[in-house]
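K.L.:
Got a predicted structure here, sequence first:
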Amino acid sequence: MGYVLYLYSHFFLIRDGEAGPIDPQPVSVVICAKNEADNLRQNLPSILAQRYTNAAGKKAFEVIVVNDGSTDDTEKVLNELSQQYDNLSPVTIPADAVRDKPGKKYALGKGIEHASHEMLLLTDADCKPVSDHWIRTMTAPLHEGKKVVAGVGRYYEAPGLLNTFIRWETLHSLFQSASYAAAGKPYMAVGRNMACTKAAFHEAQHSKVWDKLPSGDDDLMMRAVAHSNNTAVVIDTDVQTLSLAKGTLPDYVKQKQRHLSTGKYYKLSVKLALGAYALSHALSWLLCLVLLLAGNWQLALGVMIARCITYYTIWHAVSQKIGEKMSFSAFLVGDAGWLVYNFAFAPYILFKNKQRWK
């Protein structure tokens, strides 16, 4: 409880994002797509139509979509949209192309290689910005001299316990990473909503950890580049992205195996702090059970009620701040489910790498 109250209080010190200058520098939005025809058809127009113009009123951004060897209608969709939007620049990678980087890293590198501008905004094909000034506010810290900007990528609400847990776990991960960044120890971002300079990307690309995984470009960039003075976090409700959460447990497990593979490459101080938090979380539930079985139910329930009131009050405040509507029962599902989550995914957090991007 002391850990949570001290460290996570930093989350509430994060200020609202700025609108950016009147005559902003141009931005390259980069999206990697592999068999994403349906998602591109649904989400890409909202990115191409963003309100991000220079003083003359002209669009000050380009959108580069890297078609990474797709076998569906991705190329057809991009060609159709190119006829409607002159700021769309598709880049096609043949399926049999010889690659010098693993997985998504190669596609992302090709996209940024074709980027015309120093400021980059990264997202995924299955993501949709919640407003038309997403680009302006997400890149505002870059105009102020920051090198990396971490944004919020939420999931649409849907019926079922799996969706509830996914949204809670996403909220919880944001809470941790944003609090650490505000405390001067940035370690994580989400590729669904992240801005950086081209120089920062190249610095990360040439780091020792970059080629360790086929994905994980977001966290590995933070590992290689981010520090207390060059990183910003933007959590405003109108500059987030939304995407569909995985609908089945096997699909979710595959996704998390890939995401959690980057954890072992965090800085040692961050790994120790996160590990201590996860351990204390597990022990609070397990020791409560031990006390209940030993007959000390008054002590067990008293401690757990105090703990849950503290945690859930903070989580409620966080959810309100980022616009994620969650009930008390959702916090209970997430809280208890995270115990199972950490044990189930421990091999990927500690040892294994997930070797596939798609």
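P.N.:
Thanks, I have it.

K.L.:
going forward, measure contacts between C-alpha atoms and count neighbours the same way
P.N.:
Will do.

K.L.:
Please report how far residue 352 lies from residue 212.
P.N.:
Using Cα to Cα, to the nearest Å, residue 352 is found at 11 Å from residue 212.

K.L.:
Against residue 301, how distant is the residue of the chain most remote from its centre?
P.N.:
Distance from the C-alpha centroid of the chain peaks at residue 295, with 43.3 Å (Cα atoms, centre = their mean). Residue 295 sits 11 Å away from residue 301, going by Cα to Cα.

K.L.:
And for residue 103?
P.N.:
48 Å.

K.L.:
can you check residue 242 too?
P.N.:
The value you get for residue 242 to residue 301, if Cα to Cα is used, is 38 Å.

K.L.:
Neighbour count for those two, which is higher?
P.N.:
Between residue 242 and residue 301, counting by other Cα atoms under 10 Å, residue 242 is the more crowded of the two (19 against 15).

K.L.:
The more buried one reaches residue 125, doesn't it?
P.N.:
No. With contacts counted by Cα atoms under 8 Å, residue 242 stays clear of residue 125, the gap being 10.9 Å.

K.L.:
which residues sit against stretch 79-88?
P.N.:
Residues outside stretch 79-88 that contact it (Cα atoms under 8 Å, 6 or more residues apart in numbering): 45, 48, 59, 61-65, 89.

K.L.:
one more time with 10 Å, if that's ok
P.N.:
Contacts to stretch 79-88, defined as Cα atoms under 10 Å, 6 or more residues apart in numbering, come from residues 28-29, 40-41, 44-45, 47-49, 59-65, 73, 76, 78, 89-90.

K.L.:
before we move on, the earlier item: how about the residue farthest from the centre of the chain, secondary structure?
P.N.:
Judged by DSSP: H, G, I helix; E, B strand; the rest coil, the three-state class of residue 295 is coil.

K.L.:
Distance check, it against residue 111.
P.N.:
Taken as Cα to Cα, the span from residue 295 to residue 111 is 61 Å.

K.L.:
ok, structure two:
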Amino acid sequence: MLIPKLLEQDFSVFEILVVNDHSTDESLELLREFDQKHHNFKFLNLTEQTGKKAGITAAVSLAQYDRLVFTDADCIPASKHWLRSMHSAFMPNAEIVLGYGAYLKLKNSFLNKLIRFETLLTALQYFAYALHKNTYMGVGRNLAYTKTLFTTSGGFEAHKHVKPGDDDLFVNQNATPTNVALCINPKAFTISQPKTTWKSWFIQKRRHVGIAHLYQAKHQVQLALFYCSQVLFFLFFLGAALTATAHFYIILCLFVVRELYVWGIYATTAKKLQERDLIPFILLLEPFLVSLQMLIFISNSLVKPRRWK
């Protein structure tokens, strides 16, 4: 459970703000119990507005400290040093800290491996872009920024017309070459419950992809070029294999070289992000993910993604 893990954090002075967004179970009673027992615990009960952006906006307005660290209700910190590590990552001039939000490992599940590989690849991209002073997103499962930045930037006002985007769109529109820091310490990871059915995962990914057009234009182009390079590479090799051209062995050598190079990058990242069990499956997971992403893109082009609740 998240709240006990937050209360156990090894940090001198901090407050916990939890938003109850129209829950229909026993969450409200449980929050009241925590509120009575712990002086640094507070909760907000949304009664009029609904949605994650409304909840975060209300919580930020009540926060007494400037540095804010965010996670989701279905996440838990990887250690009691999560808060300290994220806080320590605020270097001079930093207003945003990007963390890694891992997913729980499930045995004998190809879907789980695919979800975690896609998460690893996304993290590799947004960490790499940030290191090159070109930050384009972060994940709300593990993200920090200052109250000052949220207030002065207008919060979610620029994209209030869409339900999702409390994390990636906010970072995309407020990151600069100098105000972003990274926290890749395993003690600062968070662990979330992954989807367990293909249908639920597919719907989730459709929603995520559905707001990519709101990214800055340069980021849309850069991400599209990366994906197109993956698609064209696999299509080119498949075409060459089916036609059995005279230069097939040369093409095969190029394929092997590319795969080994990419495998090395992904494997290094997997070790860094504590996803070592994915390493033997990388060369299978990448083309499978690329194919599914194509289906998601086509699906979104034909039918508008289901509204996020």
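P.N.:
Great, that's in hand. Values in this document were obtained by computation on a predicted structure and should not be read as measured data.

K.L.:
Would you give the TM-score for this superposition?
P.N.:
Overlay of the two chains. TM-score (TM-score structural alignment, normalised by the length of the second structure): 0.92; 306 aligned residues with a Cα RMSD of 2.0 Å.

K.L.:
about what we covered before: shared neighbours, residue 295 and residue 301 of the first structure?
P.N.:
Joint contacts of residue 295 of the first structure and residue 301 (Cα under 10 Å, 6+ apart) are residue 289.

K.L.:
now the residue nearest the centre of the first structure: how far from residue 28 of the first structure?
P.N.:
By Cα atoms, centre = their mean, the first structure has its centre lying nearest to residue 190, at 1.8 Å. Here residue 190 of the first structure is placed at a distance of 18 Å from residue 28 of the first structure (Cα to Cα).

K.L.:
can you check residue 326 of the first structure too?
P.N.:
34 Å.

K.L.:
ditto for residue 219 of the first structure
P.N.:
Separation of residue 219 of the first structure from residue 28 of the first structure (Cα to Cα): 20 Å.

K.L.:
again, but for residue 157 of the first structure
P.N.:
Taking Cα to Cα, one finds residue 157 of the first structure at 30 Å from residue 28 of the first structure.

K.L.:
go on, residue 200 of the first structure?
P.N.:
Residue 200 of the first structure is 14 Å from residue 28 of the first structure, by Cα to Cα.

K.L.:
more neighbours, these two?
P.N.:
Between residue 200 of the first structure and residue 28, counted using other Cα under 10 Å, the more crowded position is residue 28 (26 against 20).

K.L.:
Tell me which stretches of the stretch 101-250 of the second structure form strands.
P.N.:
101-103, 143-146, 180-182, 190-192 (DSSP state E, counting those that start in this stretch).

K.L.:
Which stretch among those is buried most, on average?
P.N.:
Across the strands of the stretch 101-250 of the second structure, averaging neighbours per residue (mean count of other Cα atoms under 10 Å) puts strand 101-103 on top, at a mean of 26.

K.L.:
Where in the first structure does that one align, residue-wise?
P.N.:
Aligned by TM-score structural alignment, strand 101-103 of the second structure falls on residues 153-155 of the first structure.

K.L.:
from the contacts of stretch 79-88 of the first structure, which ones fall inside helices?
P.N.:
Taking DSSP state H, the ones among these that sit in helices are 40-41, 44-45, 47-48, 76, 78.

K.L.:
So which of these is the closest to residue 336 of the first structure?
P.N.:
residue 40 (35.9 Å; Cα to Cα).

K.L.:
From residue 192 of the first structure, how far out is the closest residue to that closest one other than its chain neighbours?
P.N.:
Closest residue in space to residue 40 of the first structure, ignoring its immediate chain neighbours: residue 125 at 5.7 Å, by Cα to Cα, 6 or more residues apart in numbering. Distance check for residue 125 of the first structure against residue 192 of the first structure: by Cα to Cα, it reads 9 Å.

K.L.:
Next: residue 284 of the first structure.
P.N.:
To residue 192 of the first structure, residue 284 of the first structure is 33 Å away according to Cα to Cα.

K.L.:
Which one's more surrounded, those two?
P.N.:
residue 192 (26 against 15).

K.L.:
And that one? What does it align with in the second structure?
P.N.:
So, by TM-score structural alignment, residue 192 of the first structure is matched to residue 141.

K.L.:
so its match makes contact with residue 2?
P.N.:
No. Counting by Cα atoms under 10 Å, residue 2 is not a contact partner of residue 141 of the second structure; they are 11.9 Å apart.

K.L.:
Quick check: neighbours shared by these two?
P.N.:
71-77.

K.L.:
on that earlier part again, apart from its chain neighbours, what residue comes closest to the match of residue 192 of the first structure?
P.N.:
residue 71 (4.3 Å).

K.L.:
Number of residues surrounding the alignment partner in the first structure of residue 80 of the second structure?
P.N.:
Using TM-score structural alignment, the partner of residue 80 of the second structure in the first structure is residue 132. Neighbour count for residue 132 of the first structure, taken as other Cα under 10 Å: 16.

K.L.:
where does residue 132 of the first structure land in three-state SS?
P.N.:
Residue 132 of the first structure - assigned by three-state DSSP - is coil.

K.L.:
Is it in contact with residue 138, as I believe?
P.N.:
No. At 11.4 Å, residue 132 of the first structure does not count as touching residue 138 under the criterion of Cα under 10 Å.

K.L.:
sorry, back to before: what is in contact with residue 125 and residue 192 of the first structure at once?
P.N.:
31, 243.

K.L.:
Tell me how far the alignment partner in the second structure of residue 258 of the first structure lies from residue 240 of the second structure.
P.N.:
Counting by TM-score structural alignment, residue 258 of the first structure corresponds to residue 207 in the second structure. In this view, residue 207 of the second structure and residue 240 of the second structure are 35 Å apart by Cα to Cα.

K.L.:
These two: which has the busier surroundings?
P.N.:
Between residue 207 of the second structure and residue 240, counted using other Cα under 10 Å, the more crowded position is residue 207 (20 against 17).

K.L.:
and the residue nearest to the more buried one when sequence neighbours are not counted, helix, strand or coil?
P.N.:
Closest residue in space to residue 207 of the second structure, ignoring its immediate chain neighbours: residue 305 at 5.8 Å, by Cα to Cα, 6+ apart. Put simply, residue 305 of the second structure is coil when judged by three-state DSSP.

K.L.:
From residue 296 of the second structure, how far off is residue 305 of the second structure?
P.N.:
Counting by Cα to Cα - residue 305 of the second structure and residue 296 of the second structure are separated by 10 Å.

K.L.:
Quickly list what's touching both of those two.
P.N.:
By Cα under 10 Å, 6+ apart, the residues touching both residue 305 of the second structure and residue 296 are 203, 205-207, 209-210.

K.L.:
Just the buried ones from those residues?
P.N.:
205-207, 210 (16 or more other Cα atoms under 10 Å).
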